[in-house]
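*Asks:* return atomic coordinates for the entry below.
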Amino acid sequence: MKKLVSYFVGNSFLVNLLSIMMVLFGIISLAHMKRDLISNWSSKRIQVTATLTGASASQVERFLTYPIERAIKGSAGIDKIWSNSQQGYMRINVDVKDEFEEINDLETRIKDSIETIRGDLPSETKDIVVRHIKQTDSWFNYYAILNFDQNSDLHQNWLLKIEEELERINGISRVDTYGYTKDLYIKLKVDNMARYRIAPSDIYNKIKETFRIYPLGSIRKGSDSYSIEIENLKYDIESLNNLLIRSNNSSHTLRLKDLATLEYRLPKINRTNYTNGKPGISFNIFKDVEADSITLKEMLEDKLAKINKEAPEEINIISVEDGPAFIERQINALQSNALMGIILVLITLCLFLGFKTAIMTSIGMPLAYFFTFTVLETMGISIDLISVVGMLLVIGILVDDAIIISEQYMQNLEKGASSKDAAVGAVLSTWKPICGTVATTLIAFTPILVGKDSMSNILMAIPVVVFSALLLSLFESFFILPNHLKHFVTKANAHHESSYFQRFKRGYLRLLDGALRWRYIVLAGFVVAMIGSIIFASKNINFNFNLSISSETVEFIGALKKSEGLDDSYKQLAPLEEVMNKIDKNKYNNYQFTIGQNYTNGKKQEGPQYFSYRVSFSQLDNNVEANKKDVQDYLKDQLKELEKTGKFERLEVKIAKGGNDESRENLVEVTIQSLSPFNVEEVTEYTKKAIEDLQIEGIKSVDLDDSLFKDAWVFTPKKNEIQSRGLSLGQVSSQLVQFINKNEVYEYTSGNRKIRFLTYAADGDDLTFEELGNLPVVLANGEVIKSSEIGTWKKQKKQSVIRHSNLMRKVVVDLPFDKEIVKKEVLIKKVDLLTKELSKKYPDLMFNAQDADEQSRKNKNSMIKKFAFALLGIFFVLAIVLRSIMQPLLICSAIPFGVIGVIWAFYFQGLDISLMAIIGIIGMAGVVVNDSLLLVVTINEKRRDWFSFHRPEILEGAGSRLRAIILTSITTLGGVFPMAYAIGGDSGFTKGLAMSMGWGLLFATVLTLIVLPCMLLIQRDFMVFFKRKILRKGIVEEIIEEVDEVVIVTNKLEEESVIH
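*Replies:* Now for the predicted structure:
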């Protein structure tokens, strides 16, 4: 090591060349790196879907879902199977184990298993699809088109045109429009069809045949080639009206217009949208995974500006949710906070080490960042939210190694060493503890790097950044920094420790001396504080392990008690529109108002009585968080007044994340599972009443699963009557369905336009139960009979959706709660006590209370495991460095002590401890362990043995390392606190990380300087006690035995002498 360091200290050309090359490589890599919202990651889920047209949910479950689940359950690598069975359709999701890598092989085996039982499935089963859920594109931006008239052909044609133009932009993969388009509705004339003995299937087949392609091939005449084809009917209403259905030799023809009425129109509107009070529609833009978000945004904005200029009068496209702005905000926060951090680091270093030393020490920061860009670009990692989190995490850590070496270098100069000897000596005397400190930080993030679960895949960029930045910082500190110090800092700063620091140091040593005298009381006090803080946090602070990454909006959702339709709902909601108009328009970007749909507890609710307001904010506004809180508080105040009107069944104001409408955050669920069908209605009603009787404060409502039994109109066929009239059940079904649903018989495609051909006899939404028996059925001879003649109609309770979890039927009772009143973990414990009583009443059922957010549950378990592995790894490294078991335990105890600061900081600021906060605690652990290790190594050097080890040695060691510990802590705090408190721009998503790392480090540093020395002296007390009371006893007994033997021998000699 000495030869290597001496070589670099004496070779300035190589050192400077390496520095320049690292910067150049970094600049080139940065110029070619993709900027994105989040890194691409592969889902470990396989999905199986199939249709069984006309079958009820229970029939689909029995004849389709169960057989397929049983067929695939034995495949290796499956973690969980869960499914939904509903009217005519089923979906099975197969979650793959985290450690299982052969997903394509598993997909093939599932396909083979299904193919094996294909003959046992109903013959009507269609469209069995098995696919691995992969990320082929990602959401980019959400736009609204104001004043768009969906009934206008001009507007519809313009929309098709701009969709094509937008999809031609390089980087945009698709455009999803949320509006209604016109289709061709073919209303059958039942009487005419009966007269001419035409079945619905005759019309279906004729339409399909008309548009079918009949290729004939091509011929060649010399050098010319001729294609030969049969001309198809081109789509237009007139041609279709004249479509020939039947003709005879007498020139009698039957055309489609004789049997049906054709109308090109919109479907029945069941949802209306308004943006900033103006009607319109919206669309999402998705980009391919390779496109750069920021560059693509600039191209898209230019294109939309041109489109708006050429758009029909009054139409205007505006951005509602800006995806790239989210990453822009984080990059801006990184730039401003990094600059702020560098300034604070320089000022601190100048105050303690002098200007030249401060400059040399800080050089490692840009070198580490540029080298990190090269590593990221090589590994295919983009500049996204996760990699930015890693860069923010290491802002204050990068110069820690350099500070320790620079501080030791200054001490060597003060002792009279030459600049070269001081530089080499600084590295040689500190390289072991520095390597240990870096190793502990790297070990802390290793579980995330090597993890196989989805959370590790998403967060992988963080440890990659930490590893590359810290290892380069370590290299720079050992081989580049000493050379710079030798050439630019040749004399010791005689006054580098200011009088202020000297007074601070004397005060610290007096405080430490008093703490050492009362060490047992000090330690006991902090232990009690730690235990009390953890208990307090478990009851009063919310933990959020959801890794949802998107911009936040304020949502005002609800349901009216009564509504006659969309227009009636709009009139009733006029007071809400007035409420929205009173919000200061400078506080938000825009708001969207939807009638006919909302998402409640992560489940889609449809009907004219449901509505939602969504207020969006600009992510580039420095006051976005404050504005969001102001709008939320205002709407909550207005909610209380609106509830008094009595119009609303439900009203709720909440923070929602874009693209996460199905999120089940702030929900506790009670799951009820069984291997066989059970009385769902009875069990769920009893469970609901039992929960309500508990009267747990904070529960907003007890919501039953939407898959409960609902009213159904069931036709029971008289099979003998059907057969006697020359019909089959399939023929009866194909006729009755025309009065209930619209049947898609063909989809005509022309360019980007798709027109569905839908047939029907009557609008099923207007049908009443009493009219069912009068529905006509046409016999083969043209006679028309009533459906009541061949069957009976009755009302029954039917389950609309049947859910399975690992082949067990599953029903869920949702408990939305106010996290300001009751903590999720506390609520789960209270409800879990009830589930045990429910299990006694229904012994065949399994009851369980849990967090409704499944991904959050997985992340929580994963993070607990990673944190445990990190602690064990840190302990292992420390044990190797210190060659001790006890002292690594003392050092690791600083981590839970640091959590005390995190707990109280988050509590007083009203923040949830999020997943990013946990990452910050891991980062804090690395820094705290670094300082503690440095202090312990220094104090150990003062100890010759335990008997001569007293307070003076500890005071001397702590005092000698006070400046280095204070410097590393201040520089780290200077890097994270500007981010935590938006000094350099609000960091939003990463605020929790900065807050936990900053306050945890601040508190843990105090503990390192005060409590750790006390624990070392307590260790000395026990070691001395052990040696004096235990080991000493053994030594004394041996001496006594030896003395006794000597006495015996002497007595014998004296006796022999007397005899002689």
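*Asks:* only C-alpha atoms from now on, for both contacts and neighbour counts.
*Replies:* OK.
*Asks:* count the neighbours of the closest residue to Pro312 other than its chain neighbours for me.
*Replies:* Distance criterion C-alpha to C-alpha, 6 or more residues apart in numbering; nearest residue to Pro312, sequence neighbours excluded, is His155 at 7.4 Å. For His155, the tally of surrounding residues (other C-alpha atoms under 10 Å) stands at 17.
*Asks:* again, but for the one 5 residues further on
*Replies:* Neighbour count of Leu160, defined by other C-alpha under 10 Å: 14.
*Asks:* quick one: contacts for it?
*Replies:* The contact partners of Leu160, taken as C-alpha atoms under 8 Å, 6 or more residues apart in numbering, are Asn752, Arg753.
*Asks:* can you tell me how far it sits from Arg753?
*Replies:* To Arg753, Leu160 is 7 Å away according to C-alpha to C-alpha, to the nearest Å.
*Asks:* one more: Thr372?
*Replies:* As judged by C-alpha to C-alpha, Thr372 and Arg753 stand 48 Å apart.
*Asks:* neighbour-wise, which of these two wins?
*Replies:* Using other C-alpha under 10 Å, the more surrounded residue of Thr372 and Arg753 is Thr372, with 26 against 12.
*Asks:* next SSE downstream of the strand or helix carrying the more buried one?
*Replies:* Assigned by DSSP states H and E, Thr372 belongs to helix 364-378. Note on helix 364-378: by DSSP H and E, the next helix or strand toward the C-terminus is helix 385-393.
*Asks:* now the other sequence, so there's something to compare against:
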Amino acid sequence: TGAETDARVWTMVHGEDGSFSAAPAVTVSLAKRPGANAVVVSEAILHRVDALKGNLIPEGIHVEVTRDYGETANHKANELLFHLALATVSIVVLIAFSIGWREALVTLIVIPTTILLTLFASLMMGYTINRVSLFALIFSIGILVDDAIVIIENIARHWAMKDGRTRIQAAIEAVSEVGNPTIIATLTVIAALLPMMFVSGLMGPYMAPIPANASAAMLFSFFVAVGIAPWLMMKIAGKAPLHGAHDGVHSETRLSRFYGRVAAPIVASKRNAWIFLGIVGVATLLSLTLFATKAVPVKLLPFDNKSEIQVIVDLPEGAALEDTERALFALADAIGPVEEITTIQAYAGTAAPFNFNGLVRHYFLRASPELGDLQVNLSAKEHRKRASHDIALDLRERLLAVPLPEGAKVKVVEVPPGPPVISTLMAEIYGPTPEARRETAAIIERFFEETDFIVDVDNSMGDRAPRLTFGIDEPAAADAGVLQQDILDAIGMAFGGQTVGVSPRGEGRDPLNIRVYLPRSQRSWTQEMAAIPVPRRLAGTDAVPIELGELVEVREEVGSPTIFRRDGHFADMVMGELAGRYEAPIYGMFEIQDRIKAFDWASAGLEMPAVSLYGQPADETGTTLLWDGEWEVTYVTFRDMGMAFGVALLGIYILVVGQFGTFRVPLIILTPVPLTLIGIMIGHWLFGAAFTATSMIGFIALAGIIVRNSILLVDFIRHTTDGEKPLKQVLLEAGAIRFKPIVLTALAAMIGAAVILTDPIFQGLAISLLFGLASSTALTVLVIPAIYVALRGPDWRPDRSNPLQTVANPATGDSTSASQQT
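*Replies:* As a prediction, this is how the structure comes out:
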């Protein structure tokens, strides 16, 4: 009774002897509504399942949870909250050792206050607490204390001067002294981050919480730093002994002496300054060669460490469900010895419950007897030594040894860390005729297969399925007195079965159909099938039935090719994944393009296809290869982020022009931005990490952070220049005084980055911040003084007799006068 089952599902678990044992299974997949808390929904479902045991779920039925994204989300959130707390404590300890414990206590209050305000702003903007938004907070924690550190350190420095001022007056003047540059410095960081919100494509919504939350954190941190931090300083340390006159001064003296020893030779002469700037410039250019030599590869996002892997099996069209089932079991046996695998679910003739990746790859359409899936579930990442990507590479090697029917395709699919695509490396072939497209696609597919780091090669055309064609011999049917409908009914019953009745079930449930059909193994054209009797109703009631084989002509033909269209354009696709030497699509593209140029297309009777990197061809009279897949997302993301970086630099330049009233000083302030590349590239090379979209986020954010340090330094140089001291002495004094807060703010940001260094997705962001800050901070306090000396000389003094003599800008022609800088 019931409909014929065209799909079969099995679950495989470890038996007592360690091998996998299979049992029939039914998979139930539940998804939350938009806006619901995944953790709460997951827990509620599990509680309901427990309550149904013994009632709706009878004894002997084992219920097993194969995927629980609510538990995964809860685990990641708790892990990130721990990192958030660790970064906070680390920064507080840093302030305690560098300035004092009272100042550290102020910082301990400032950080949670800013974070809570940021979370409120995030709620108002419609963001939820998820992995990306929490990473935005961890990323922000290192820079949101910058304003507070500058304010607190300057208050402590003024209190340690012992010049007769009251604590309140000294605090007010300390805040006033760094107030304007702190405002501009905060706005520059926001100007660097905010344009990233306008990245388009699939990566846009994925990245949006980072600039949104980080910008909100910076804005709130400024108001907390200038409003709450001074008040807390007065309350906590207003009547305390002047510890700055002891620990603080000695610590500052050590830092000042260290800075003086390093910077003095550089600013001693124009020649030394130019030599130093030349060395730094060459080092920056050399760091970029790591891209050219592929020592630092470029990729959209690195592989994540997930708890599941999927194996997709495509047998030749026309294969039976039993063939697919046998192939799945053989593949499961091959990967069974992998110790990290906990359970496997096999789906023959149907798709496994799909996730976001399956939605984009159209796995929900996989409902045919020749299609199968293996859902491979791994142990928790803290219980295994290997990452899921390394396990996937191992599985792929094991599966290659499994004998399968000719034409079968096996793919190992990993859950992508970001926006999913149909295939990592995908070539779309456009052309004037179907033949030209298919022949070109076949050659491109061969190039894919010949490239050692391109795996899981497939195409959208597939093999033409065999087709059994029945032609009715009308004269023979008429002579025998057989209706054509009777012939069709006989064929339909033989190959599809027939419903002959129903079986009631009671209790208001729908009845089951009673169907009669042949076993799958007998559904082929054989002598037995040809002997099926067909009634001769037109020949009279006493006429003997005639055999079906006498009335039809049966031919086995090749089916029609698959026709694929994208946005109204006919196209054929060649797809592949990357594993081995290179795992980013751009390197596969370069390899295939080299092979295209080297191939003799004329001998194949084809024209060499034009290669397009973005956008479907407007003219299809010639053959075109369009790169799609992950490359399309990568191109759009890096294009938009490059534009965001340009807008950020323009915004920063305008802000600094407004602050200093000159068009040339901002150019000096922006000079250290490229210096971040030295540390960024070296850091990625040391860690063997690819330069990813998150690395680019770190690079763009560094533009605002480094410019902030430059602003503080240049502003102090402006206020220190009095016309009596030579430029060299002014630069050394200003650098020595601002060196401590610059180092502290850099260390705070580096601490915030260090706690996420082990995360596979945001490691690029952490490396960019950690190493980029280290190199650019060390060079900023040396490069800016070197630029002043290179353009003006070490002994330059402003002409006090000329009120229009520039002191802020080492170049001439600006309007800032000495009288304006008192």
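*Asks:* TM-score of the superposition?
*Replies:* Remark: TM-score between the superposed chains equals 0.77 [TM-score structural alignment, normalised by the length of structure 2]; 744 aligned residues with a C-alpha RMSD of 4.7 Å.
*Asks:* ok so, going back, who touches the helix holding Thr372 of structure 1?
*Replies:* 19, 22-23, 25-27, 29-30, 32-33, 382, 391, 395, 398-399, 402, 464-465, 468-470, 472-473, 476-477, 481.
*Asks:* structure 2: matching residues for that helix?
*Replies:* Under TM-score structural alignment, helix 364-378 of structure 1 corresponds to residues 110-124 of structure 2.
*Asks:* in the matching stretch, what counts as buried?
*Replies:* Judged by neighbour count (16 or more other C-alpha atoms under 10 Å), stretch 110-124 of structure 2 contains these buried residues: Val110, Ile111, Thr114, Ile115, Leu117, Thr118, Leu119, Ala121, Ser122.
*Asks:* which of the contacts of helix 364-378 of structure 1 fall in helices?
*Replies:* Using DSSP state H, the subset of those located in helices is 19, 22-23, 25-27, 29-30, 32, 391, 402, 464-465, 468-470, 472-473, 481.
*Asks:* give me the buried entries from those.
*Replies:* Among these, those scoring as buried are 19, 22-23, 26, 29-30, 391, 402, 464-465, 468-470, 472-473, 481 (criterion: 16+ other C-alpha under 10 Å).
*Asks:* nearest to Trp713 of structure 1 among the residues you listed?
*Replies:* Using C-alpha to C-alpha, Val464 is the member of these that sits closest to Trp713 of structure 1, with 59.7 Å.
*Asks:* counterpart of that closest one in structure 2?
*Replies:* Counting by TM-score structural alignment, the partner of Val464 of structure 1 is Ala212.
*Asks:* I'd say Pro200 of structure 1 and Ser734 touch.
*Replies:* Yes: here Pro200 of structure 1 lies in contact with Ser734, judged by C-alpha atoms under 8 Å, at a distance of 7.4 Å.
*Asks:* which one's more surrounded, those two?
*Replies:* More neighbours surround Pro200 than the other of Pro200 of structure 1 and Ser734, with 19 against 16 (other C-alpha under 10 Å).
*Asks:* how about the contacts made by that one?
*Replies:* With C-alpha under 8 Å, 6+ apart, Pro200 of structure 1 has these contacts: Ser734, Gln735.
*Asks:* what do we get in structure 2 for it?
*Replies:* Mapped onto structure 2 by TM-score structural alignment, Pro200 of structure 1 lines up with nothing.
*Asks:* tell me how far Pro200 of structure 1 lies from Val129 of structure 1.
*Replies:* Going from Pro200 of structure 1 to Val129 of structure 1 by C-alpha to C-alpha gives 29 Å.
*Asks:* check the alignment and tell me where Ile700 of structure 2 lands in structure 1.
*Replies:* Aligned by TM-score structural alignment, Ile700 of structure 2 pairs with Ile922 of structure 1.
*Asks:* quick one: its match and Ile443 touch, right?
*Replies:* No: using C-alpha under 8 Å, Ile922 of structure 1 makes no contact with Ile443, being 10.1 Å away.
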